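Colleague: Sequence first, predicted model second:
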Amino acid sequence: MKKQIDKGDKTIWIHAASLGEYEQGLPLLEELKKKYTKNKIVLSFFSPSGYEVKKDKTPADVVIYLPMDTIANAKQFVALIKPELAIFIKYEIWPSYLRELKKCKVPALLASAIFSRKQIFFKPYGGFMRKSLKNISHFFVQDDNSKDLLNTIGFKNCTISGDTRFDRVFQILKNDNELVFMATFKGEHRCMIAGSTWPEDETIIVDYINQINENVKFVIAPHHIKSSHIEKLVDSINKKTIRYSKMKEATLDDVEVLIIDSIGLLTKIYNYADIAYVGGGFSTGLHNTLEPAVFGIPVIIGPKYDGFKEAEDLVELNGIISISNKNEFRRQLDALWSDNTYSKNTGKINADYIQKKQGATKEVMSHIVKLL
C-alpha cells in the first residue's frame, strides 16, 4: 500500500467481502472512477475468491486484502490510505475500521445492504454490533423490511435504494455477448444452459439428458472444474459430449452436450439459452439467477433459495421455477419445451422484474455527490 499510495493522494475506499459483493458494487466503482478522476480507488477484499480473480481485472487503482479487524490494523490502514469516503458492500460490518473512520471524520456508507431479524444486530445480546452500526453515516438498503428493522433499533439514516446488482446485470445486455463457438454449437436447435452446477444438480440434469429424445442441445458449466470431476461428468452422459477445452468448432454441429471447463464465459453463454438452470439450490447455496434472467428466459433452480431475495420474488412471480427432484425437473422442462407461449411469458416476467429494479447506483451516487 505504501508503494501504491503517495502522501498527497486522495482516495475512495470500497470494501467487498468476495467476488459476489464485488460484482454487486461494481456499478458504484465504475461511476466513482468516472466522476472522481483525481481520486485513487482503493478496493479491498477479504476472500481469495474476489482478490485472486479481480486483482488485475478491475477499474480500481489499488487492490488489496483487508487486514484483520483489530484496532492497530484499523489505525494503520486508515492512516495509510487517508480515504475521503468509505463504502462497504452488503453485509460488511467491521467494528474497528468503522470506529477509526468515524474518529477520522470519514463518511462510511453501507450500500445494497439487506437485513433480517436473524442477524445479531436485532438480538438482545447484539449490543456490541449495534454500537458498530452507529459509525455508519448512511445505510442504503434493498427493501422495506431492512429499513423497518433498522428503525426498530433507532437508525433513521436509511434510504431504500434497491440493489446495485440489478444495474450490474442490466449492463450485460449492452455488452457484446457473441460467442462464435456457441452460435455454431446451438445452430437452429433449442438449448438449455445449466450454470454453476454442483453434483446434486448434475445428477438430475444428466438423468434428463440421457432420457430425452427431442432435438435439444445442452450446456453444463460446473461450479468446480477439476479435471477428475469433469471427466466423471462426461462419462455419465450417453450422448455425444465434448469439453470446451478440447473442442474444435468445425465438429460442434453434431455435438449434443457441451461441458464448460473454463471460467469467465458463463454470462455470455446464457445469451444462447432458451431455458437456464442455476445450480446450488440443492447444496451449498443458490448461485446468480439474475445473469440468465436478464436475457428474458425461464430459469429453473433447486429448492433451497431462502434468503436470496430476487429468487424469492421471482419464484412468487412465476419467472423462476423451483424444483425438488428429477421428476419435477422433467415435468417443468417438458412443459416449457412444448408450450412456447408459457416459456415466453415466464421469461418476460424475469426481464421485466430486472428492468423495474434499476436505479440503485444513481440513488447512492446522488448522496455521495453531497459528501465529496
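Modeller: Cool, the structure landed.

Colleague: contacts, neighbours, all on C-alpha from now
Modeller: Will do.

Colleague: Let me see the ranges of the strands in this structure.
Modeller: 10-16, 39-45, 62-65, 83-89, 108-113, 138-141, 158-160, 190-197, 216-222, 241-243, 257-259, 275-278, 299-301, 320-322 (DSSP state E).

Colleague: A further structure is provided below for comparison with the first:
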Amino acid sequence: MENFRNSNAGPLAWFHVASLGEYEQARPVIASLKTKRPELAILVSFFSPSGYDHVIKKPQPDVDFITYLPLDRKSFAEKFVEILNPELAFFVKYDLWYHHIQALKKRQKPVFLISASLREDHSFFGFFGFFFRQNLFVMDWIFTQNQKSLELLKSIGYAKTSLAGDTRFDRVEATATSPKELPEIRDWVGNRQVIVVGSAWEEDMKLLIPLINSRPESRWIIAPHDLNPEPIDRWRNQLQSESKKYSEWNPSDTNSVLFIDNIGMLSSLYQFAKIAYVGGAFGKGLHNILEPLGFGKPVIFGKVKKASKFPEAEQSVLEGCGFSVSDEKSLLEIFEKLEKPDFYNKSVDSAQNWVKSNLGAANRIVDKVTELIPKK
C-alpha cells in the first residue's frame, strides 16, 4: 500500500466492505463518485476472503487498489490510516471497526456509512450499545437503505441521517440494461419457457428436482452455489430429462437442463428467464434476489430463517414480485400460479415498478457527500 500511495499521492477515497455483497452495494457509489470527482483514487478494503478472492481476480472499474483490512488493533489502524491518508472514507452496511474509525477522526477525515441496514438485535442497540454506538455517532452522515434503519437511528438520538435506498438496485439495473448477449443460450432456449435457478444448494434442489421432472418441456438453467462435480452429478442422476454441464455442452444439444459450471454468467442468464429461483435461504443465507428482479422476473426463494437479515426478501413478497416457499407443495402451488398469465403479468409489473422506485440511491449519496464535503 505504501508503494501504491507513493505512485498515487493525490486525493483518495477509501471504501471498506465486509465481503462481496457489500462490495456490490459500494460499486454504484464508487462509479458515481468517480464521475463527480474523477481526480480521486479509489481504494477498497475487504474483511472477508470470500469477497477479496473473488474481486481480485479481474480488473474492477473505477477501483485503483484492493487490499485486506488489518485487524482492528490501535497500532495497526493508526499505521493503515497514516499510509492511506484518505480525503474521505466510506463504510458499507454495518461493518464498522472502532480503531480504524477513531484513527480517521483523529485526523479529522470525513467518514460516512452507506447502505446502512440496521436491526434491533445489533450491538448498537443492546445493553452495551453505548460502546458500539460510538462508531455511529462520529459518522459525518449515515445513509440508510430502508425506513426501519432510519427510525432506529433516530430512536437513539442520531440525526445526521437520510434514507437513500438500496444501491444494489442501481447495480442490477445497469446489468439488466446491458447483459452479456450469450447468443448460444438464446438459440438453445428458442421459444420455450425458461426457469433460471441461481446459487442452488442441496436443500433447494431437493424441492426443485420433482418440479423439474414434472416440466420436461421447459428449459432449466441451473447455476449451483458449489461448482464441485459431485453434487452436480448426483442431481443429474435424479433428473428424468437429459442434462448437460455447460463445459461439455454444445448449443445444438437437445437437453432440457443445463448446469452452469463456471463463475460469471449467472447475472446475465436471468434475461432468458420467465421465472427465477434463487437459492441459499435454507442454508447459510439467501443469495441475490435483486438480480432477476432487475430484469423484471418474478423470483421464488426458500423461507429465510431470519427475515431481518434479508429485508429485500420480505419487501419483495409485500410488493408481489417475490415468493417464499418452504416445501415441495408450496413451491408447486406458487409455480402453478405464475404459469397463469394474469398472475404472472401482475408479478412482472410489480418487479419493474419496485426496481424503478429504488433507482438513484448512489447519486443521492454522492450528491449529499459533495454538498457536505465540497471539493478543496
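Modeller: Yep, that arrived. These numbers come from a predicted model, not from an experiment.

Colleague: quick revisit: I'd like the strands of the first structure written out as CSV, with mean neighbour count and distance to residue 166 of the first structure added.
Modeller: Below are the strands of the first structure laid out as CSV (neighbours: other C-alpha atoms under 10 Å; distance: least, C-alpha to C-alpha, whole Å):
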stretch, mean neighbour count, distance to residue 166 of the first structure
strand 10-16, 23, 17
strand 39-45, 23, 21
strand 62-65, 18, 24
strand 83-89, 22, 14
strand 108-113, 25, 10
strand 138-141, 24, 13
strand 158-160, 18, 14
strand 190-197, 23, 19
strand 216-222, 23, 23
strand 241-243, 19, 32
strand 257-259, 23, 28
strand 275-278, 26, 17
strand 299-301, 26, 16
strand 320-322, 24, 16
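
Colleague: any chance of the ones you listed in JSON lines, with distance to residue 367 of the first structure too?
Modeller: Below are those laid out as JSON lines (distance: least, C-alpha to C-alpha, whole Å):
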{"stretch": "strand 10-16", "distance to residue 367 of the first structure": "15"}
{"stretch": "strand 39-45", "distance to residue 367 of the first structure": "17"}
{"stretch": "strand 62-65", "distance to residue 367 of the first structure": "24"}
{"stretch": "strand 83-89", "distance to residue 367 of the first structure": "12"}
{"stretch": "strand 108-113", "distance to residue 367 of the first structure": "10"}
{"stretch": "strand 138-141", "distance to residue 367 of the first structure": "9"}
{"stretch": "strand 158-160", "distance to residue 367 of the first structure": "10"}
{"stretch": "strand 190-197", "distance to residue 367 of the first structure": "36"}
{"stretch": "strand 216-222", "distance to residue 367 of the first structure": "39"}
{"stretch": "strand 241-243", "distance to residue 367 of the first structure": "48"}
{"stretch": "strand 257-259", "distance to residue 367 of the first structure": "45"}
{"stretch": "strand 275-278", "distance to residue 367 of the first structure": "35"}
{"stretch": "strand 299-301", "distance to residue 367 of the first structure": "35"}
{"stretch": "strand 320-322", "distance to residue 367 of the first structure": "34"}
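
Colleague: Residue 336 of the first structure: which of those strands is closest?
Modeller: strand 275-278 (8.1 Å; C-alpha to C-alpha).
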